[in-house]
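S.K.: here is a sequence with its predicted model. Questions after.
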Amino acid sequence: MHDFSSILNALISFATGYFVFRLKSDKNSHNFLKDDLNRADKELYQKSKEIERLNNKIRRLNDEIDKLKRGEQ
């Protein structure tokens, strides 16, 4: 009976340790995913600003083309 109790206690200790390890690793995974998401969000914001800048440049160039066309007619 003593051996069974020792084995059972060892299994419970192992299971508890494994469970705590999994909780910590899941939290770390969550933090890594959150960091990746924040990084991607910043990159997306920068790209959207770049696209906005390029669209403004295209709009100015189109306006310039329209002015030149009107001047030729």
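M.R.: Okay, I see it.
S.K.: please make it C-alpha for all contacts and neighbour counts, starting now.
M.R.: OK.
S.K.: tell me which helix or strand Asp35 sits in.
M.R.: Applying DSSP states H and E as the criterion places Asp35 in helix 2-72.
S.K.: so what's the gap between that helix and the chain middle?
M.R.: 0 Å (Cα atoms, centre = their mean, to the nearest Å).
S.K.: comparison target, given below:
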Amino acid sequence: MLKDSKKMRAGWRAARIQMLNDRDWSKSEEMKRENKRVDLENRWKIKRTESANNITENRRKKRKRRRKAHYSNR
């Protein structure tokens, strides 16, 4: 008797979860799409800033090299 009621309770819980999932499915799909779009935007932003950082870093390195050359040629 106890086992049966437990089984029924578990089944009811699964059915309820399934129902909630079905109801939220369209919403979650929309959110997934939105998240993907935001991720792409962010990836683009990150890439852009990274390339800018590389450019400034290279400039710094060049400057340093020039200074070194200047001192070693004395």
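M.R.: Looks like it arrived, so ask away. Note that the structure is predicted; figures quoted are calculated from it, not measured.
S.K.: how many residues are close by the alignment partner in the first structure of Lys45 of the second structure?
M.R.: Correspondence of Lys45 of the second structure to the first structure, assessed by TM-score structural alignment: Arg39. Using other Cα atoms under 10 Å, Arg39 of the first structure has 12 neighbouring residues.
S.K.: kindly report the same for the one 5 residues further on.
M.R.: By the criterion of other Cα under 10 Å, Leu44 of the first structure has 12 neighbours.
S.K.: do the one 5 residues further on as well
M.R.: The burial metric for Lys49 of the first structure, expressed as a neighbour count using other Cα under 10 Å, is 12.
S.K.: Ala40 of the first structure too?
M.R.: Each residue near Ala40 of the first structure was counted by other Cα under 10 Å, and the total is 12.
S.K.: how close does it sit to Lys34 of the first structure?
M.R.: According to Cα to Cα, to the nearest Å, Ala40 of the first structure stands 10 Å off from Lys34 of the first structure.
S.K.: same question for Leu54 of the first structure.
M.R.: Leu54 of the first structure is 30 Å from Lys34 of the first structure, where distance means Cα to Cα.
S.K.: likewise Lys47 of the first structure?
M.R.: 20 Å.
S.K.: repeat that for Phe19 of the first structure.
M.R.: Phe19 of the first structure sits 22 Å away from Lys34 of the first structure, going by Cα to Cα.
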